[in-house]
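Chemist: please find the sequence and the predicted model below.
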Amino acid sequence: MAEATQDQTPTYVEKGKAFDRDMNYIPDRITKDGRTPEHGPTDVQLWPVEPGRYRLVAAKACPWANRSIIVRNLLGLEDVISLGMPGPTHDRRSWTFDLDPGGRDPVLGIERLQEAYFKRFPDYPRGITVPAIVEESTGQVVTNDFPWITHDLFHEWRDFHKEGAPDLWPAHLREEMDAVNKRVFTEVNNGVYRCGFAGSQEAYDAAYDRLFTALDWLEERLADRRYLMGDALTEADVRLFTTLARFDAVYHGHFKCNRNKLTEMPVLWGYARDLYQTPGFGETIDFDRIKAHYYVVHTDINPSGIIPKGPEPEVWLQPHGRG
């Protein structure tokens, strides 16, 4: 990410370069009794699962944070892990709690998420990202490693899942699901950003081709199954949904992902509406916040700051025919 002065919004496009996401996050894990987990990074600080100890800070505007809100809902962890919600826009310094009275998170008492990061790492050198989990008693950030946050909400907090919570990580599908998740992340979740933040025509063209190759693959894969992994909802669906939900409102125009709209891909559009209408999904989507985030924060792509009025959100409530 290119530098900006402290009070400016950041710049995202580096002329002549392809977009390369920084995937270095605070790798700590929250596990049952602080145990060593079977999957993922283990040479990290381990924190114990404990209801009421942690606050998930997640902006509805952000797709990576949105997935954590959905998983928390699906598993019934609302009374176990509290939720703090920053507003949709931010500057280079941090996400801010401008939706809360007085502009402060009511539990953590902070104006900027940056304060929780600096409380633990005074010289934290990277971006202040959401989702982040913060320890309520100390106000210190625990982790912002978004892929493992939702993974661990399922595997490590099982004792506190609601009755009938979905099996988001079926053991017999683990290997195939890891492969599907990898392709969805690299080609779709991050693929739209590679288009939007491309710094050259060549980088954009390559990113565009990769994105739509993957979307065509998904259109074909979902033609004979309701969900990505078969007949049951998994986290693979959560991960894809947050990109699809933003596609026509943001990525099609703002990020130049304009071969076609989501509404013009009949299988993916039906699938996306199916998920949107599933409890735990649609109520986490706020199109006004989503559009405000992208069109206001990305001043190097949209210098006017004008936020488009459409598309109409009511189309997401049309029958999907995938039951």
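Modeler: Nice, thanks for sending it over.
Chemist: please count neighbours and contacts with C-alpha atoms only from this point.
Modeler: Will do.
Chemist: so T89 makes contact with K291?
Modeler: No. T89 lies out of contact with K291 (C-alpha atoms under 8 Å); the separation is 9.9 Å.
Chemist: so V107 makes contact with S137?
Modeler: No. With contacts counted by C-alpha under 8 Å, V107 stays clear of S137, the gap being 9.5 Å.
Chemist: from E187, how far off is the residue nearest in space to the middle of the chain?
Modeler: Centroid-nearest residue in the chain: W64, 1.3 Å away (criterion: C-alpha atoms, centre = their mean). Distance, W64 to E187, by C-alpha to C-alpha, to the nearest Å: 15 Å.
Chemist: where's Q201 relative to K256, distance?
Modeler: 12 Å.
Chemist: tell me the buried residues in the helix or strand hosting W148?
Modeler: Element membership for W148, per DSSP states H and E: helix 146-155. Residues of helix 146-155 classed as buried by neighbour count (16 or more other C-alpha atoms under 10 Å): 146, 148-155.
Chemist: ok, stretch 245-254 next?
Modeler: 245-252, 254.
Chemist: ends of stretch 306-322, how far apart?
Modeler: Using C-alpha to C-alpha, first and last residues of stretch 306-322 are 36 Å apart.
Chemist: how about stretch 58-67?
Modeler: Criterion C-alpha to C-alpha; first-to-last residue distance in stretch 58-67 is 9 Å.
Chemist: run the chain-centre distance for it.
Modeler: Centroid separation between stretch 58-67 and its chain, computed with C-alpha atoms, centre = their mean, to the nearest Å, is 4 Å.
Chemist: so what touches that stretch?
Modeler: With C-alpha atoms under 8 Å, 6 or more residues apart in numbering as the test, stretch 58-67 has contacts from 68-69, 83-88, 130-132, 146, 150, 238-239, 242-243, 284-287, 289-291, 293.
Chemist: another structure for you, compare them:
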Amino acid sequence: MATAQFGSETSQRGEWVRQANRFTDRIGSPDWPAEAGRYRLVVSLACPWAHRAVIVRRLLGLEDTISLGVVDPIRDDKGWRFTLDDGDRDPVLGIGYLSEAYLATDPSFSGRYTVPSLIDVPSGKVVTNDYPQITIDFSLRWKAFHRAGAPDLYPETLREEIDAVNAEVYRDVNNGVYRCGFATSQQAYDKAYAALFERLDALAARLADQRYLVGDTITEADVRLFTTLVRFDAVYHGHFKTNRNKLAELPVLWAYARDLFSTPGFGDTVDFDHIKRHYYGTHHQLNPSLIVPQGPDPRGWYEPHGREALGGRPFGSGTPPR
């Protein structure tokens, strides 16, 4: 590997490589039983990986079971900061920086402090920052605390298909936009750009005659795709050079994203201010001026999407979150 960049690394070919998750313990193990009030989910509202956990927590009704800490959208040299809270400290954990929880767990840790992180409140230690597993565990290992009418986001009969779709979406779309934005060679950028739009075209074809990615209800797969799509025009299209088309110029995906945006638990967890301030105000190498653009106009997200005509039941036999 070559020199570290943006908290991860670039290969000798200029390809961006995401940092591996350091903490991968699971709730439901003997050391970490599922208990209401014991754990705190720390997120940035700007981060798509953290946004997944916010959506799933809300859809399943875990707000009163797992508390939520939100960091400042601007990450400085010390990492994520709790400057949105009184005294610049998280009111539950009592820390000013997420790094304090990481170093309390592993004093030798020298990587990037990432969100989402699920932290054990009594000890102040990080249980997991394994973002793909956090949301799956919310569905499977916190069932006893789900609200009445919570949807099944990871139904057993569809898990193999959901996992396959998630793998493709992660490689080419979720992580693909970063591989475009942080590439340090033309060859690496071109490769990531081609894979991204080939996958978006394939997803559009898949969604042309079905409302959701897998089955006829919202699943984990829709959550994972949505958090990238909702950031696409605001930051990825320009900031990460993913500019073959805007999302608003891709009719099927634009309608699909608006359908989810209008669904309780999705649009009401989006913060475009945090999203734009983080990306444009943190990536100095990509945006030396740190100017945050005014657009795009968010009112387009509220336009009718017409996807109801495809059928489907957003929450299956369940109900929307409160």
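Modeler: Structure's in. What do you need? Because the structure is a prediction, the values reported are computed rather than measured.
Chemist: re earlier: and the buried residues of helix 146-155 of the first structure, which is closest to E78 of the first structure?
Modeler: Taking C-alpha to C-alpha as the measure, E78 of the first structure lies nearest L153 of the buried residues of helix 146-155 of the first structure, at 11.5 Å.
Chemist: helices along the stretch 201-323 of the first structure, start to end?
Modeler: 201-221, 235-246, 266-276, 287-297 (DSSP state H, counting those that start in this stretch).
Chemist: residues in the second structure matched by the longest one, start to end?
Modeler: Translated: helix 201-221 of the first structure. Under TM-score structural alignment, the counterpart of helix 201-221 of the first structure in the second structure spans residues 186-206.
Chemist: next: stretch 57-73 of the first structure.
Modeler: Aligning stretch 57-73 of the first structure against the second structure (TM-score structural alignment) gives residues 42-58.
Chemist: go on, stretch 300-311 of the first structure?
Modeler: The aligned range for stretch 300-311 of the first structure is 285-296, by TM-score structural alignment.
Chemist: ok, now stretch 262-274 of the first structure?
Modeler: Under TM-score structural alignment, stretch 262-274 of the first structure corresponds to residues 247-259 of the second structure.
Chemist: quick check, Y212 of the second structure in contact with I218.
Modeler: Yes. The criterion here is C-alpha under 8 Å, and Y212 of the second structure meets it with I218 at 6.2 Å.
Chemist: need the counterpart of R126 of the first structure in the second structure.
Modeler: The alignment partner of R126 of the first structure in the second structure, by TM-score structural alignment, is G111.
Chemist: check contacts around its match.
Modeler: Neighbour list for G111 of the second structure: G7 [criterion: C-alpha under 8 Å, 6+ apart].
Chemist: check the mean deviation of the helix holding W148 of the first structure from the second structure.
Modeler: Compared with the second structure after fitting, helix 146-155 of the first structure deviates on average by 0.5 Å (mean C-alpha distance after the TM-score superposition for the first structure).
Chemist: which positions in the following helix or strand past that helix come out as buried?
Modeler: Later in the chain than helix 146-155 of the first structure, the nearest helix or strand by DSSP H and E is helix 174-184. Going by neighbour count (16+ other C-alpha under 10 Å), the buried part of helix 174-184 of the first structure is 177, 181, 184.
Chemist: so where is helix 174-184 of the first structure in the second structure?
Modeler: Using TM-score structural alignment, helix 174-184 of the first structure pairs with 159-169 in the second structure.
Chemist: ok, back up a step: for the match of stretch 300-311 of the first structure, buried residues please.
Modeler: Neighbour count says stretch 285-296 of the second structure has L290 buried, by 16+ other C-alpha under 10 Å.
Chemist: could you do stretch 77-92 of the first structure as well?
Modeler: So, applying 16+ other C-alpha under 10 Å, buried residues of stretch 77-92 of the first structure: 77, 80-92.
Chemist: which ones among these map onto strands?
Modeler: Members of the buried residues of stretch 77-92 of the first structure lying in strands (criterion: DSSP state E): 82-84.
Chemist: for those, give me JSON lines that also has distance to V49 of the first structure.
Modeler: JSON lines is the format used below for those (distance: C-alpha to C-alpha, whole Å):
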{"residue": "S82", "distance to V49 of the first structure": "13"}
{"residue": "L83", "distance to V49 of the first structure": "16"}
{"residue": "G84", "distance to V49 of the first structure": "19"}
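Chemist: circling back: need the buried residues of stretch 77-92 of the first structure in a markdown table (columns: distance to H172 of the first structure).
Modeler: Output for the buried residues of stretch 77-92 of the first structure, formatted as a markdown table (distance: C-alpha to C-alpha, whole Å):
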| residue | distance to H172 of the first structure |
| --- | --- |
| L77 | 25 |
| V80 | 28 |
| I81 | 28 |
| S82 | 31 |
| L83 | 32 |
| G84 | 34 |
| M85 | 35 |
| P86 | 37 |
| G87 | 39 |
| P88 | 38 |
| T89 | 41 |
| H90 | 41 |
| D91 | 43 |
| R92 | 43 |
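Chemist: the match of helix 201-221 of the first structure vs the first structure, mean deviation?
Modeler: Mean for stretch 186-206 of the second structure is 0.4 Å (mean C-alpha distance after the TM-score superposition for the first structure).
Chemist: what does that stretch rub up against?
Modeler: Residues from elsewhere that reach stretch 186-206 of the second structure (C-alpha under 8 Å, 6+ apart): 13-15, 168-169, 172-173, 176-177, 179-181, 183, 213, 242, 244, 252-253.
Chemist: and the closest residue in space to R35 of the first structure that isn't next to it in sequence, how many neighbours?
Modeler: Closest residue to R35 of the first structure in three dimensions, ignoring its sequence neighbours and counting by C-alpha to C-alpha, 6 or more residues apart in numbering: L46, at 7.2 Å. By other C-alpha atoms under 10 Å, the residues close to L46 of the first structure number 19.
Chemist: also G127 of the first structure?
Modeler: 15.
Chemist: quick check: it vs I133 of the first structure, distance?
Modeler: Distance, G127 of the first structure to I133 of the first structure, using C-alpha to C-alpha: 15 Å.
Chemist: again, but for P170 of the first structure
Modeler: From P170 of the first structure over to I133 of the first structure the distance is 25 Å, taken as C-alpha to C-alpha.
Chemist: same drill for those two, tell me which one is more crowded.
Modeler: Neighbour count, other C-alpha under 10 Å: between P170 of the first structure and I133, I133 has more, with 26 against 15.
Chemist: surely the more buried one is in contact with R53?
Modeler: No. Judged on C-alpha under 8 Å, I133 of the first structure makes no contact with R53 at a distance of 10.1 Å.
Chemist: quick one: contacts for Y97 of the second structure?
Modeler: Contacts of Y97 of the second structure (C-alpha under 8 Å, 6+ apart): 78-82, 89.
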